[in-house]
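Colleague: Sequence below, structure please.
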Amino acid sequence: MSDAIKAHWSLVMDAKILHRDISVNNILLTGNKKTDKLGGVLIDLDLATLMSDGNFQEKAQVMTGTMQFIALDILENSFETTGTFVTDSYRYDLELFLYVLVWMCISRGWKKGTNPHETFVSKWYTGTAQEIHSHKQLSIKFVSFVKILFKFSSMFKDVKGLVKKFRDLLFFSKIKTQTGNLDDPNKLYEPIIAAFDSAIHSLKESQAMQPENSRSIEPIS
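Modeller: Below you'll find the predicted structure:
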């Protein structure tokens, strides 16, 4: 995930490209079998758009992506008729990364047929756009989000702190859920990457303290 976010940062800042379709299927792991080291890759630019394109604003107002990972404002824009338009941005793509991470932590790590939270995650992609928006908006509120952390499978218990930090950085406030962009994208990317780097370092330190025969592969970055 960290590597994919860094790739997205480079796309935005260096290539002026907005991905617009962050999803579970578009973040891949690659690895070296000899060293057991894994790395993340961000793929699929089919829905991407050049931010310097003269038609960028028009293209970015069209809702795209995988339903369960679409940003709150983009969802709301699809059913509101206020005459205003929400334009895709780097901030909304980062929000998608958060939803992918939460989705993985709740959906993976259970034996087949034993996940007690399947109904909860299904509400992120079933029903009308307005119903999905309402459920996701409630989920992302500070108090509700803390409860969501307890839905994580035991496989992801050590990343709860990271996921909460990611949420707080994206939505700016513990009291009221806030969205929107910062003038300088680096002000959002840098602390998010720092949070991931810190979590990965802690996981590696914890793993190094385990008995040799109980160690697994390096933490996913």
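Colleague: Please count neighbours and contacts with C-alpha atoms only from this point.
Modeller: Will do.
Colleague: Let's check: the centremost residue of this protein is which one?
Modeller: Phe97 (1.6 Å; C-alpha atoms, centre = their mean).
Colleague: let's see this one next to it:
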Amino acid sequence: MAGKNKSISKGSGPRKPTLQPFKRDRHLIRVVVTPRGRPLHCSRTILEFLIVIRDSIVAHRRLYFEKDILHCDISEGNIVLVRPDGDNSIQGMLIDLDHAVSLNDDRKKDDNSLLTGTMKFMALERLSYAATYGSTIQCTYRHDLESFFYVFLVGCIEYERKNSSKEVIKLQMWCSNNIINNYNGKVTCITLFRKEILDIFSKRFSDLKDLAIKLRNILFGEAIPELGTPDDPNPMYDGMIMAFSNTIEQIRGKINLPQFELAAQFVYPC
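Modeller: Modelled structure (predicted):
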């Protein structure tokens, strides 16, 4: 055939997968793990709910610092409850690393144009950039920690209520098909935090309002929400883990109070 040969793909090395420009090879892998976990919304007590989220943040930190892995899709569906086994007291586990990236992977920038993750729990900076430019910025540890915060808030508002309740419907503005509306709805909730969020906490979660304020201030500051990612991740990790741990110990110390039990009927029945 006459004419100049055209390249149909671009290889990244003799022993590396062939990649199309701006795309990376994807593989479907099934992993079976034990022990089997329960969904976060199946928490039996407020204490268990908090421990599981705290343990998952600790796990996220270990992945980040020890394995150079960033999860990039923190949501309530990717946090499961596991039963402590022997000397292992961990009760929260992160699953579903489909969108996880290696911090040492120089190809991860190729995915910047793809808004991956779970919309309801997505960080404001990523939503803002996508709404403005039609693409997104690279996910950071701060974005994942912000997603943990939204998981906590959703539990405090939704887990005692039915899907038809006005409070649950209110949070649907975080996950519509319109990214601009998602951003505007969420940033309004964070800016007017007491009115839009604290005032609609479920009754049994009302004692967690102080924790919610602390977490909000750790992530966003005390005034207009700050969305950027600090160079040093330790203060934000330390602050969030300590805030959860202090509240956990406070609840454990209330031995003369009725046990904090979640309602029998959840948004998603177990």
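Colleague: Return the distance of the residue nearest to the centre of the first structure relative to Arg91 of the first structure.
Modeller: 10 Å (C-alpha to C-alpha, to the nearest Å).
Colleague: re earlier: helix, strand or coil for whatever residue of the second structure lines up with the residue nearest to the centre of the first structure?
Modeller: In the second structure, the residue matched to Phe97 of the first structure (TM-score structural alignment) is Phe148. Here Phe148 of the second structure is recorded as helix under DSSP: H, G, I helix; E, B strand; the rest coil.
Colleague: quick revisit: from His8 of the first structure, how far out is the residue nearest to the centre of the first structure?
Modeller: From Phe97 of the first structure to His8 of the first structure the distance is 10 Å (C-alpha to C-alpha).
Colleague: And Met67 of the first structure, what's its match in the second structure?
Modeller: Match for Met67 of the first structure (TM-score structural alignment): Met119.
Colleague: Next, count neighbours for the residue nearest to that match when sequence neighbours are not counted.
Modeller: Spatial nearest neighbour of Met119 of the second structure, chain neighbours left out: Cys175 (5.3 Å); criterion: C-alpha to C-alpha, 6 or more residues apart in numbering. For Cys175 of the second structure, the number of neighbouring residues by other C-alpha atoms under 10 Å comes to 18.
Colleague: In contact with Cys175 of the second structure, which residues?
Modeller: Taking C-alpha atoms under 8 Å, 6 or more residues apart in numbering, we find Cys175 of the second structure in contact with 119-120, 182.
Colleague: hang on, the earlier thing: and the match of Phe97 of the first structure, what does it touch?
Modeller: So Phe148 of the second structure contacts 53, 57, 74-75, 121 (C-alpha under 8 Å, 6+ apart).
Colleague: out of the residues you listed, who's nearest Ala212 of the second structure?
Modeller: Ile53 (13.1 Å; C-alpha to C-alpha).
Colleague: For that closest one, which non-adjacent residue is spatially closest?
Modeller: In space, Ile53 of the second structure is closest to Gly92, 6.4 Å off (C-alpha to C-alpha, 6+ apart).
Colleague: So what does that neighbour match up with in the first structure?
Modeller: Gly92 of the second structure maps onto Gly40 in the first structure, by TM-score structural alignment.
Colleague: Please, which helix or strand holds that match?
Modeller: Per DSSP states H and E, Gly40 of the first structure falls inside strand 37-42.
Colleague: equivalent range in the second structure for the next helix or strand after that strand?
Modeller: Remark: after strand 37-42 of the first structure, the chain's next helix or strand is strand 49-50, criterion DSSP H and E. Per TM-score structural alignment, the counterpart of strand 49-50 of the first structure in the second structure is residues 101-102.
Colleague: Name the residues that touch that stretch?
Modeller: 68-72, 108.
Colleague: can you check stretch 73-91 of the first structure too?
Modeller: Counting by C-alpha under 8 Å, 6+ apart, residues outside stretch 73-91 of the first structure touching it are 12, 18, 20, 57, 60-61, 63, 129-130, 133, 170, 179-181, 185.
Colleague: List the buried residues in stretch 55-69 of the second structure.
Modeller: 55-58, 60-61, 64, 69 (16 or more other C-alpha atoms under 10 Å).
Colleague: Where in the first structure does that stretch fall?
Modeller: Under TM-score structural alignment, the match for stretch 55-69 of the second structure is residues 3-17.
Colleague: quick one: the residue nearest to Met119 of the second structure and Asn182 of the second structure, what's the gap?
Modeller: Counting by C-alpha to C-alpha - Cys175 of the second structure and Asn182 of the second structure are separated by 6 Å.
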